[in-house]
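*Asks:* I would like the atomic coordinates for the input below:
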Amino acid sequence: MPTLTKLFSMQEASLHNSKDDCWVVIDGKVYDVTTYLDEHPGGDDVILATTGKDATDDFEDAGHSNDARELMKSFCVGELDMSSPAIPELKISDKKQQTDVAQKLLNLTKQYWAVSVAIVGISVVAGFLFMRKK
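*Replies:* Next up is the predicted model:
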C-alpha cells in the first residue's frame, strides 16, 4: 500500500521557525529538524536562518555529504504544495484610501514646514538681539 504524502504550503512550513519547532524546505520536501538542531555540525543558527523560505540553495552551497542527504530522509514530514502561492497575495487598496494617505502626508509636511520656519525665525530674532547687546 503506497504511503500518502502530506502537502504543506510554504506559509504553513514557515510557521515552524523556532528552536522548539523547526522545519526547513529543501528540494520541494518539508523536513522537521527540531530534534536535529543540537546535533547539526554547523550549529542550530545556520538551520534557523533558513526557515520560512526555500533552503535548497543554502543546503547545496554548504556541500553536504551523501551521509547527510541520507540522514535527511528520516526527518521528512511531507512535500511542499506547489499549487499554493509562496507569498500571500496582497490586498489592492482602493483610490479613496490612497487619497487619504496622500492628504495625511501633505498635512504632515505642512506641519514640519511651519516648525522649520518657526525655528529659523526664532534663530534670526535671537541673533539680532544678541548682536544688538554688543
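
*Asks:* Going by C-alpha atoms from here, please, whenever you check contacts or count neighbours.
*Replies:* Will do.

*Asks:* what's the closest non-adjacent residue to the residue nearest the centre of the chain?
*Replies:* Central residue of the chain (C-alpha atoms, centre = their mean): residue 52, 8.0 Å from the mean position. Excluding its sequence neighbours, the residue lying closest to residue 52 (C-alpha to C-alpha, 6 or more residues apart in numbering) is residue 14, at 3.8 Å.

*Asks:* pretty sure the one you found is touching residue 50, no?
*Replies:* No: between residue 14 and residue 50 no contact is recorded; they are 9.5 Å apart, counting by C-alpha atoms under 8 Å.

*Asks:* want to put them side by side, so please do this one too:
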Amino acid sequence: MPTLSNFYNIQDASNHNTKDDCWIIVDGKVYDVTQYLDDHPGGDDVILAATGRDATEDFEDAGHSKSARELMEQYYIGEFDTSVPISTKKGFSEKFKHLKNKQYLGISVAVVGISVVVGFLYIRKK
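*Replies:* Coordinates of the predicted model:
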C-alpha cells in the first residue's frame, strides 16, 4: 500500500505532460512513463495526449496485452487521489475546449459562405 506521499491529484499529473516529464493515470494509479515514451509501439504522441486526465478508457480501448500491463508496473509511482472533486479534474480536453468551439464556428462560417456563393451563381445563371 502506498504511503500518503504517494498520492497524486489531477493537478500533479497534468504538470507532467512533456516528452521530458510524462505521467499518466490508468485504473486509479499514476505512472511516470517518461523513460518509456520512445519505446511505446503506438508512438509517444498517443501517451502525451493522455496526460492531465484519467487515461484508463484510452488504455483499455487500445487493447493492451497482459505483458504490456505487466511492463507498465515498473513505471508505477503512486495512487490517484480520488478525493479531489470532479469539477477540478480539468485535463487535456478541458484545457483546449475553446479551440473545439472555434473549430465549429469556422465550419459554420464556411458552410454559410459556400451557400451564399452557390446561391449567387444560381441566381446569376437565370
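
*Asks:* that older thread, from residue 38 of the first structure, how far out is the residue nearest to residue 52 of the first structure?
*Replies:* Using C-alpha to C-alpha, to the nearest Å, one gets 20 Å for the distance from residue 14 of the first structure to residue 38 of the first structure.

*Asks:* Between those two, point out the one with more neighbours.
*Replies:* Neighbours per residue (other C-alpha atoms under 10 Å) separate residue 14 of the first structure from residue 38, with residue 14 holding more: 19 against 13.

*Asks:* still on that earlier bit, wait, a helix at the residue nearest to the centre of the first structure?
*Replies:* No: when the secondary structure is assigned by DSSP: H, G, I helix; E, B strand; the rest coil, residue 52 of the first structure falls in coil instead of a helix.

*Asks:* which one's the longest helix in the first structure?
*Replies:* Identified as the longest helix of the first structure according to DSSP state H is helix 95-133.

*Asks:* For that helix, what is the distance to the chain centroid?
*Replies:* Relative to the centre of its chain, helix 95-133 of the first structure is centred 36 Å away, using C-alpha atoms, centre = their mean, to the nearest Å.

*Asks:* got it, and stretch 63-73 of the second structure?
*Replies:* The gap between where stretch 63-73 of the second structure is centred and where its chain is centred comes out at 20 Å by C-alpha atoms, centre = their mean.

*Asks:* can you tell me what part of the first structure stretch 112-124 of the second structure aligns to?
*Replies:* Here stretch 112-124 of the second structure fails to align to any part of the first structure, judged by TM-score structural alignment.
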